[in-house]
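quick one: sequence and predicted model below, then my questions.
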Amino acid sequence: MATLGKFTKENGAYDGVIESITCAALPTRITPVQSKPNSDAPDYRVYRGKAEVGAAWKKKTQAGELYLVVTLDDPAFARPIQCRLARSDDEYVLYWTRK
């Protein structure tokens, strides 16, 4: 499991940085969607710099802990990637696992 970024949560939004070998560090914000058009629509939109690069959905573990399933997409990717944003101590970590 690789760590792509670390985030803090304030006023319902997550702020941090996504960085990898091929992605330079850029500020990233995961912002709640104010009005979902239907129950399948994303709960959050992901912005890296000024570009919208993904979406996220709320999920809960069996223990009732909240986490986000995050889908990121970029023209350089062969297909979108799915990540997980989960709490780790006093921050939130964006994890990615190759399938």
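Good, I have the coordinates. Numbering: from 1, shown residues only.

only C-alpha atoms from now on, for both contacts and neighbour counts.
OK.

what segments of the protein are strands?
Counting by DSSP state E, the chain forms strands over residues 2-10, 13-18, 26-32, 44-48, 51-60, 66-72, 81-88, 91-96, given from the N-terminal end onward.

and the comparison structure, right after this:
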Amino acid sequence: MPAIGFVNKLDDGSYRGTLRTLSISAALKIIPNKEKKPGSDQPDYRVYGNDAEIGGGWDRKNKDNGADFVALSFAAPEFGARRLYANLGRMAGSDRDDEFAVIWNPAE
């Protein structure tokens, strides 16, 4: 799947970078949701594009290898009536633990 952005993980647990598609280029912030109540289905992260809240992120585990990842969901007028789904994954060619690609996960 193609990368639609790149982020760096910061020491405070947030991610900062850029969301970029053919028609969108926005500053992307993925910030831990400090208001999440234990056991709730609230997102683990709040997602912001150019400082407007556009979605959420949930901590997940890969069923095959048990690796942790963040599943993202975005919604904005620029996307039309559909949501955009993505996962944070290791950036190809990088050996750094703080660099991630925003990997598009098209809904069917």
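Happy to help now that I have it. Please read all numbers here as calculations on a predicted model, not as lab measurements.

picking up where we left off before, mind putting the strands of the first structure into CSV with mean neighbour count?
Formatted as CSV, the entries for these read as follows, by neighbours: other Cα atoms under 10 Å:
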stretch, mean neighbour count
strand 2-10, 17
strand 13-18, 20
strand 26-32, 20
strand 44-48, 21
strand 51-60, 16
strand 66-72, 19
strand 81-88, 18
strand 91-96, 19
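
want to throw those into TSV with distance to residue 38 of the first structure?
Rendered in TSV, the data for the strands of the first structure read as follows (distance: least, Cα to Cα, whole Å):
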stretch	distance to residue 38 of the first structure
strand 2-10	25
strand 13-18	21
strand 26-32	15
strand 44-48	13
strand 51-60	13
strand 66-72	17
strand 81-88	21
strand 91-96	26
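
count the neighbours of residue 43 of the first structure for me.
19 (other Cα atoms under 10 Å).

you'd agree it is up against residue 54?
No: here residue 43 of the first structure lies out of contact with residue 54, judged by Cα atoms under 8 Å, at a distance of 11.2 Å.

quick check: closest non-adjacent residue to the residue nearest the centre of the second structure.
In the second structure, the centroid-proximal residue (Cα atoms, centre = their mean) is residue 72; its distance is 4.3 Å. Closest residue in space to residue 72 of the second structure, ignoring its immediate chain neighbours: residue 57 at 4.3 Å, by Cα to Cα, 6 or more residues apart in numbering.

run through the residues that contact that neighbour.
The contact partners of residue 57 of the second structure, by Cα atoms under 8 Å, 6 or more residues apart in numbering, come to 30, 43, 44, 45, 46, 47, 70, 71, 72, 73.
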